[in-house]
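Asks: Here is a sequence together with a model predicted from it:
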Amino acid sequence: MHYVESPTSPLYSSISNTSFSSSPSGTFYFDDDEGEKSDEEEEEPDEEEKNQSLEEVDVSVLKTFLNDKLHQLGEKPQMEYPELDLIPRCRFRPSDYILIVHYVINKVLNYPLPCDWVEDAEELYNHNPELIAGSS
């Protein structure tokens, strides 16, 4: 099951209306005053800047940026999704912040997601999922 941010949500519109840039050092930053043009001509990026990959993006700056955007929204994270019909004992209900910071950023940067191995259990559904995940 995939959760997709609605194009009408404040987070989507906030991020989609922001232009992103990358410096030669690989630092990630965003431009708030996208509509304002300077009197000076903008320099063309050199070949090194054009070939810069997403792996060079500073993850901590990206996380800080997204954290600031989430706090600007001023909304409490949605912890329950009543419209979902989940199987019994399904307890994975991450907040929007957790999804963005721990999963979406890694997905965008093409980093492998951490793999949590679940130990073999005869009756897996009779155990608390939080305890099983913590025991590996």
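Replies: Cool, the structure landed.

Asks: CA only for contacts and neighbour counts going forward, please
Replies: Noted.

Asks: Look up how far F28 lies from S60.
Replies: 9 Å (Cα to Cα, to the nearest Å).

Asks: between these two, which one's more packed in?
Replies: For S60 versus F28, the count of surrounding residues by other Cα atoms under 10 Å is larger for F28: 19 against 12.

Asks: Against E130, how distant is that one?
Replies: Distance, F28 to E130, by Cα to Cα: 35 Å.

Asks: Next: V59.
Replies: Using Cα to Cα, we find V59 at a distance of 27 Å from E130.

Asks: Between these two, which is the more surrounded one?
Replies: Per other Cα under 10 Å, whichever of V59 and E130 has more neighbours is V59, with 17 against 10.

Asks: Against that first model, consider the following:
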Amino acid sequence: MKKNVKRMMALAAAGILAAGALTGCGGGADTAKTEGAAASGEKKTLKVAMECAYAPYNWTQPDDSNGAVPISGSNEYAYGYDVMMAKKICEELGYDLEIVRLDWDSLIPAVTTGQADCVIAGQSITSER
């Protein structure tokens, strides 16, 4: 049991670090947009990309039970450890959360093109990334 708890904590920390590192990869135009939204009192939205197909980290379900979050452009919901981390990050930042479901190979390009603000998924650092 202790081993599983330690593993979960390590994965959660890695998810936060990955989200923070990838958030900075977006374009400069988004920064001006969010600063304008903050000045007008609008709540900002964090778009988090994930596969929604890798339980227990993230998966798709038909309803919002247990705190699942709607998937953008879908009538389905996402939940799992990655979604819980995304919700916690948004809670701390005061942002709304939008889950963007993408294929694995599209996750990193989504951040570089502005389709998503960050990726929360079990990705390791590689020379390509």
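Replies: All right, it came through fine. Since the model is a prediction, treat every value here as computed from it, not as a measurement.

Asks: quick one: TM-score?
Replies: After superposition, the two chains reach a TM-score of 0.25 (TM-score structural alignment, normalised by the length of structure 2), with 65 aligned residues with a Cα RMSD of 5.5 Å.

Asks: Which strands and helices lie in contact with the host helix or strand of L99 of structure 1?
Replies: Element membership of L99 of structure 1 [criterion: DSSP states H and E] is helix 96-99. Contact partners of helix 96-99 of structure 1 among helices and strands, from 3 or more Cα pairs under 8 Å, 6 or more residues apart in numbering; DSSP states H and E: none.

Asks: in that helix, what's buried?
Replies: Y97 (16 or more other Cα atoms under 10 Å).

Asks: what about the residue nearest to Y77 of structure 2 when sequence neighbours are not counted, distance to V48 of structure 2?
Replies: Leaving out its chain neighbours, the residue that sits closest to Y77 of structure 2 by Cα to Cα, 6 or more residues apart in numbering is P70, at 4.3 Å. As judged by Cα to Cα, P70 of structure 2 and V48 of structure 2 stand 12 Å apart.

Asks: and the next element down the chain from the helix holding L99 of structure 1?
Replies: The helix or strand immediately downstream of helix 96-99 of structure 1 is helix 105-108, counting by DSSP H and E.

Asks: Which parts of structure 2 are helices?
Replies: 2-23, 28-40, 81-93, 107-113 (DSSP state H).

Asks: What residues of the second one count as buried?
Replies: With burial defined by 16+ other Cα under 10 Å, not one residue of helix 28-40 of structure 2 is counted as buried.

Asks: likewise the last one?
Replies: The neighbour-count criterion (16+ other Cα under 10 Å) identifies L107, I108, A110, V111, T112 as the buried residues of helix 107-113 of structure 2.

Asks: Could you double-check that the second one sits in contact with M50?
Replies: No. Contact between I108 of structure 2 and M50 fails when scored by Cα atoms under 8 Å: they sit 9.9 Å apart.

Asks: residues shared between the contacts of those two?
Replies: V119 (Cα atoms under 8 Å, 6 or more residues apart in numbering).

Asks: tell me which of the buried residues of helix 107-113 of structure 2 is nearest to T34 of structure 2?
Replies: V111 (16.0 Å; Cα to Cα).
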